[in-house]
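J.: I would like to see how this sequence folds:
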Amino acid sequence: MSEKPVTFNGVTPYLHYDNISVALEWLTRVFGFVEKGRWLDEYGHITNAELTVGSSEIWLDGSPDWWKNKGRRPEDWIGIWVDDVEAMYARVTAAGVTAGHPEPKFYGVRVLQVRDPEGYVWGFMERGPFVAQTPESLKE
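T.: Sure, this is the predicted structure:
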C-alpha cells in the first residue's frame, strides 16, 4: 500500500505584537505586505490580522496578555524569499528604515536583514549559486 504524497502549499508564521495596529501599518508600508483581513473585539481593538506575502500568509495576534503569560519576547527570525533583494533594500530605506546592505552568505543566498519596531528580524533572501552539498553528492 503506497501513501499519497502530501503537497505543501506554504508556511504561515503566527507572530504576536504588543501594538498590532502599528505593526500592520509598518509591515504594509515598509515591506509592501498586503492586509487580507482583521478581527476586532467588542471595543474595536484589533485582536488578529492576516497579511499576504506573495502566495503565503502571515498571521498577527494582538492579544495584550500574550507576553504576560509567556514571560519574554521570542528572538524570531522570519525568512522571506524575494526575486530582487536590492529592490527590497531600496524599498525599506525609502520608507525611512535603517538597514544594512544585503550580504552574500556562504550558503548561497543574499540576505537583507531588517528589525521591525517590536524586535522581529525579517530576512529578505535572494537565491544565489547553490554551493551546499546535497544528499546525492555525499553518496558519490
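J.: okay, CA-based contacts and neighbour counts for the rest of this
T.: Fine.
J.: and residue 115, how far from residue 123?
T.: Here the criterion is CA to CA, to the nearest Å. By it, residue 115 lies 9 Å from residue 123.
J.: so which of the two has more stuff around it?
T.: Using other CA atoms under 10 Å, the more surrounded residue of residue 115 and residue 123 is residue 123, with 20 against 14.
J.: structure for this one too, so we can compare:
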Amino acid sequence: MIANRSVPVDTVLPHIFYRDLAAAIDCLTRTFGFAEHYRYGDPVSGAQLYLGKAWIMVQGTRADRATPAQLGASTQSLPIFVEDVESHFNQTKSSGATIVEELNETVYGELQYAALDLDGHLWLFSRHARDLSPEQWGATSAPTTSQGT
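T.: Model prediction:
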C-alpha cells in the first residue's frame, strides 16, 4: 500500500459535519483536547484533527447533510480512548460541555463518560479499567477469524 501522510490507514476515519466549522474546530480543541493536523479551504471547509491515536475529519454541513442538533436525534457515538480519562473528564466538565453520562466504570471494564459537542454529536471518552472477556459480563464471543481476535 502506498503511504500518504494526509490520511491514516490504520484507523477508522469518521467524517463529522458541523454548521459552523471554525467554531467546531475551536470547541473540539479547547473542550476535548483534539489537536489540529491540517485544515483546508478559504473559508475553512474541512480539517483533520487527532487525540492520541484517534483521528477525525470535520467538515461544514451542506444541503444534503445535517447535524444531530438539526435532526433532533443522536446519530452515532464517537468513542475515543484517553489514558487519563479522569483529568480529561474534569477538563471537559469545567469547559462547560454538556455531560450526558458521568464518569463511571461499565460492566465490560471501561472507565468512561459521555459528552455532547456544540452540534449534538455524542462523544464517549474511555480507558480500560479491567480486563474482562465478553463472557465475564454476559456477552457471547463470535468465533475467531483471521481478521479479529
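J.: can you give me the strands in the first structure?
T.: With DSSP state E applied, the first structure shows strands at 14-16, 34-40, 46-53, 56-61, 77-81, 103-104, 109-115, 121-127, listed in chain order.
J.: can those go into a markdown table with extra columns for distance to residue 27 of the first structure?
T.: Formatted as a markdown table, the entries for these read as follows, by distance: least, CA to CA, whole Å:
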| stretch | distance to residue 27 of the first structure |
| --- | --- |
| strand 14-16 | 12 |
| strand 34-40 | 8 |
| strand 46-53 | 9 |
| strand 56-61 | 11 |
| strand 77-81 | 13 |
| strand 103-104 | 22 |
| strand 109-115 | 11 |
| strand 121-127 | 10 |
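J.: so which of those strands gets nearest residue 71 of the first structure?
T.: For residue 71 of the first structure, the closest of the strands of the first structure is strand 14-16, at 13.0 Å, according to CA to CA.
J.: residue 82 of the first structure is in contact with residue 124, isn't it?
T.: Yes: contact criterion CA atoms under 8 Å: residue 82 of the first structure and residue 124 qualify, at 6.3 Å.
J.: which neighbours do these two share?
T.: Between them, residue 82 of the first structure and residue 124 have residue 88 as joint contacts when contacts are counted by CA atoms under 8 Å, 6 or more residues apart in numbering.
J.: who's more crowded, those two?
T.: With neighbours defined as other CA under 10 Å, residue 82 of the first structure and residue 124 compare such that residue 124 has more, 24 against 17.
J.: neighbours of the nearest residue to residue 130 of the second structure once chain neighbours are set aside, how many?
T.: In space, residue 130 of the second structure comes closest to residue 109 once its chain neighbours are excluded; the distance is 4.6 Å by CA to CA, 6 or more residues apart in numbering. Residue 109 of the second structure has 18 neighbours, counted by other CA under 10 Å.
J.: and what of residue 64 of the first structure?
T.: The number of residues packed near residue 64 of the first structure is 14, by other CA under 10 Å.
J.: counterpart of it in the second structure?
T.: In the second structure, the position corresponding to residue 64 of the first structure is occupied by residue 62, as judged by TM-score structural alignment.
J.: list the residues that contact its match.
T.: Contact analysis of residue 62 of the second structure by CA under 8 Å, 6+ apart lists nothing.
J.: what's the distance between it and residue 18 of the second structure?
T.: Taken as CA to CA, the span from residue 62 of the second structure to residue 18 of the second structure is 9 Å.
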